[in-house]
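Novice: Here you go, sequence then predicted model.
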Amino acid sequence: MKVALLTLGTRGDVQPYAVLGRALKDRGHDVTLSTASNFESFVKSYGLGFRPVQADFQALVASPEGREMMKNPFRARKYFKQLVHPMIYDCLTTFYGLAKESDCVLYHVKALGDYYAEKFPEKMMRANVVPAVQPTAEFPNPVFSGLSVPAFFNRFTYTMADAGLRMMHKPIMQFREANSMGRKISKDLAISSLYGISTNFLAKPKDYPPNSYFTGFWFDESPTPLSADLLQFLQAGEPPLLITFGSMPFDVSFDIQKAVLNLSKRFGLRILIVKGWGFENTDQIETHDAIRVITSAPFGELLPLVKAAIHHGGIGTTAECLRAGIPFLPCPVIYPIGDQHFWSQLSYRKGYAVHPVPLKKLTETLLTESVKELLYDEQLYSHAQDMKGTLRSEHGLQAAIQIIENHFAGNKVIQKTLAK
């Protein structure tokens, strides 16, 4: 069958779809992933078809306007008309065009597939790694979990996401009218939801409908191996401490390069920094023998070779740490809005992580104390290794493929593909 994968955002929003897409391709399906044009080489490295949209969020979040929006999303309205509205309209137009051509459409909630799903609900399925759309009484919306809302308001927090959607109302309505859909949006479609989440990490809510599935994490091997010089560094001594803060720009109240040097000296640590989109300045530490700075690396291959990690708390990096059996210190970059706090707190409660510290609240003293606990708390390592063993028995990717194929088996095109 012809499968369309639609997603928007940072690498953490794209990689799960690339992993899922390659698994579908290996099953004989024709897969096209549509996302921002700056991910073209990454998507193609997975052997997938690519349909670009003009929505470079890397450039947006790095801009002064983007930085202000990230600091306070509720003050972002003034930039939406100028910067975001044209992106939204282009994305919807491209996504809708690809969806019409396809037999099966798997879409991230950020790809706004719900705004044209009424045209062909039989071939639409939500696919996410963050349960931020379907209300539940069991936990707050992960995106707003940093707001300390009382438990009896958990369901209400899922309506708070409507504020962001209201800011995109104009381009959404323009798109719908241009494609003869009218202004009234169908909200009673029984669209199934697929989540790449392990129930051993987060239990599926009991009040979710039957057509919502937690499959387990979507893991596979990266098509890009570790570079020779990185392998040489990793093998030249004790496993290093990994530091990475993901795809978002960030600010701290202290000299982070100096702090890294002090950590290395105080604890006799080798340190590996993955810059991602966030680490801007590393000139003071790039020449230090015990410290290596790289732009990116496949975490599935890298994390089993490090001792522990300091990271932003995103679910993708968190899942890879659990898979590798290493403990971590989560420092959410986006706080209190954003799902990083949710996964960080969950990891801490389960014993896989040091108590999380939002990056904006981090001091060098607090960093040093947290790293000391991270390095020497033996229970953290024991719990992390136990979870590694548990995840080995899961087959989240295979479960997702089976659900997808079974769900769309009524389609004659899909029946023909599966019969091969």
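Specialist: Nice, thanks for sending it over.
Novice: can we go C-alpha only for contacts and neighbour counts from here?
Specialist: Fine.
Novice: how about residue 342, what does it touch?
Specialist: Applying CA atoms under 8 Å, 6 or more residues apart in numbering, we find residue 342 in contact with 142-143, 145-146.
Novice: Next secondary structure after whichever helix or strand residue 300 is part of?
Specialist: Remark: residue 300 resides in helix 299-302, with elements defined by DSSP states H and E. Once helix 299-302 ends, the next helix or strand along the chain (criterion: DSSP H and E) is strand 308-311.
Novice: for that next one, packing partners?
Specialist: Packing partners of strand 308-311 (3 or more CA pairs under 8 Å, 6 or more residues apart in numbering; DSSP states H and E): strand 241-244, strand 328-330.
Novice: related to what we said a few turns ago, in the helix holding residue 300, which residues are buried?
Specialist: In terms of neighbour count (16 or more other CA atoms under 10 Å), helix 299-302 has its buried residues at 299-302.
Novice: Check stretch 152-172 too.
Specialist: So, applying 16+ other CA under 10 Å, buried residues of stretch 152-172: 154-158, 167-168, 171-172.
Novice: And the furthest pair within those?
Specialist: Of all pairs drawn from those, the widest gap by CA to CA lies between 154 and 171 and measures 29.8 Å.
Novice: For the helix holding residue 300, report the contacting residues that lie outside it.
Specialist: Helix 299-302 is contacted by residues 219-222, 225-226, 317, 320, 324 when judged by CA under 8 Å, 6+ apart.
Novice: Top of those residues by number of neighbours, please.
Specialist: residue 324 (25 neighbours; other CA atoms under 10 Å).
Novice: from memory that residue sits against residue 388, does it?
Specialist: Yes: under the criterion of CA atoms under 8 Å, residue 324 makes contact with residue 388 at 6.1 Å.
Novice: Second structure follows, compare the two:
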Amino acid sequence: MRIALSALGTRGDVQPMLALGLALRDRGHHVRMCAPPDFEDLVIDVGLPFFPVGQDVHQMITETCRDVVRKPLAPLRVMDEIIRFQFDDMRKACEGAEILVGGGVQAAGASIAEWLGIPYLYAGYCPVVLRSRQHPAPLVPKQDLPGWANQLSWWASERFFNVVMKRALNRERARLDLAPIRNVYENVFRSGTMLLATDPILSPPPNDAREGVLPTGYWFYEDPAELEPLDAELSAFIADGPAPVYVGFGSMPAEDPERLTRQVVDAILASGQRALLHRGWAGLGDGQLPDAIRVIGSVSHAKLFPRMAAVVHHGGA
């Protein structure tokens, strides 16, 4: 079967989809990976065909975070561009596919599958994407709300999605001669079966989730980079004293990297720890740092984390 996979977002959205793609390829299917240009090397390194979709995510997120204070409507403009690019690129990338699986902020996937007349599935990496009385909608900071408040948050969230995305989605659907949609959440996340790639014990689906959810467990693959030992200099730093603390925010940018670095460094020094700062998209680690703190780039978490005293992580892949 010819299967198109499209995960749009940061590495936490793309990497699990790569694991799915490799598993499908090993079972004899013809798989293509559609992802932002940032992840071309990541996809090619694991041996899947790569089709670029949309803009450079790192640049887009950084610019949006920088502009949002001066230009409060910047996210609306960016979302309009994201949807336009997604439709244009996905039409080409999915040509000849027999099934399409979307993930992350893949807004065009369900519409492209409808236009092609093929099945569509959405891959969710956490149960919070499912409407439920048991938890609030995504982006709500307070988690211990009563059921009625959770329902209210979902009501508000769906209307927010409609305000931000519906006009652009319906504009692009009209170009494909597709009928307009009324509810963005239903179209983007609940068109067809949802593959819920979470641990059934640590993060089971809520018991009031409606039908059409298939729990699968997490999706992992053996990254060739994880077979390599840690850099000798990094390994020597870790061994040269008590186990350090890892601090990293992955693909999350920082509005003020210098200020965030100072806050992290002050906290580390106050606790008397050694530490590794992952530079990441937040740009941690510029400037003079104490000898007990080392800045690192991309490194295998599987190799690094077992040697840490503690891990402060943003929760991505």
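Specialist: Here it is on my side, so go on. From a predicted model like this one, the values you see are computed outputs, not experimental measurements.
Novice: would you list the buried residues of stretch 152-172 of structure 1 in TSV and tack on distance to residue 124 of structure 1 and secondary structure?
Specialist: What follows is these, written out as TSV (distance: CA to CA, whole Å; DSSP: H, G, I helix; E, B strand; the rest coil):
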residue	distance to residue 124 of structure 1	secondary structure
154	27	coil
155	25	helix
156	26	helix
157	25	helix
158	22	helix
167	24	helix
168	22	coil
171	21	helix
172	18	helix
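Novice: how about these in CSV, adding distance to residue 187 of structure 1?
Specialist: Shown next, in CSV, are these (distance: CA to CA, whole Å):
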residue, distance to residue 187 of structure 1
154, 21
155, 17
156, 17
157, 18
158, 15
167, 19
168, 17
171, 19
172, 15
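Novice: can you pull out the helices in the stretch 101-250 of structure 2?
Specialist: In the stretch 101-250 of structure 2, the helices defined using DSSP state H, counting those that start in this stretch lie at 109-116, 147-161, 167-175, 184-189, 232-239.
Novice: Then the stretch 251-400 of structure 1?
Specialist: When assigned using DSSP H, counting those that start in this stretch, the helices of the stretch 251-400 of structure 1 occupy the ranges 256-267, 299-302, 315-324, 340-349, 364-376, 378-392, 396-407.
Novice: packing partners for the strand ranked longest in structure 1?
Specialist: Counting residues, the longest strand in structure 1 under DSSP state E turns out to be strand 30-36. Helices and strands touching strand 30-36 of structure 1, by 3+ CA pairs under 8 Å, 6+ apart, are strand 2-6, helix 11-26, strand 49-53.
Novice: quick revisit: with structure 2 overlaid, how far apart is the helix holding residue 300 of structure 1 on average?
Specialist: Once the two are superposed, helix 299-302 of structure 1 sits an average of 2.2 Å from its aligned residues in structure 2 (mean CA distance after the TM-score superposition for structure 1).
Novice: In structure 2, which residues correspond to that helix?
Specialist: Using TM-score structural alignment, helix 299-302 of structure 1 corresponds to residues 301-304 of structure 2.
Novice: quick check, distance from the matching stretch to the centre of its chain.
Specialist: Per CA atoms, centre = their mean, to the nearest Å, the displacement of stretch 301-304 of structure 2 from the mean C-alpha position of its chain is 20 Å.
Novice: With distance to residue 51 of structure 2 added, can I get the helices of the stretch 101-250 of structure 2 in a markdown table?
Specialist: Below are the helices of the stretch 101-250 of structure 2 laid out as a markdown table (distance: least, CA to CA, whole Å):
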| stretch | distance to residue 51 of structure 2 |
| --- | --- |
| helix 109-116 | 14 |
| helix 147-161 | 27 |
| helix 167-175 | 20 |
| helix 184-189 | 21 |
| helix 232-239 | 35 |
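Novice: List the contacts of the equivalent of residue 169 of structure 2 over in structure 1.
Specialist: For residue 169 of structure 2, the aligned position in structure 1 is residue 172, judged by TM-score structural alignment. Applying CA under 8 Å, 6+ apart, we find residue 172 of structure 1 in contact with 88-89, 92, 115.
Novice: Now do the closest residue to residue 319 of structure 1 other than its chain neighbours against residue 100 of structure 1, distance only.
Specialist: Using CA to CA, 6 or more residues apart in numbering and skipping residues adjacent in sequence, the residue nearest residue 319 of structure 1 is residue 217, 7.1 Å away. In this structure, residue 217 of structure 1 and residue 100 of structure 1 are 29 Å apart, going by CA to CA, to the nearest Å.
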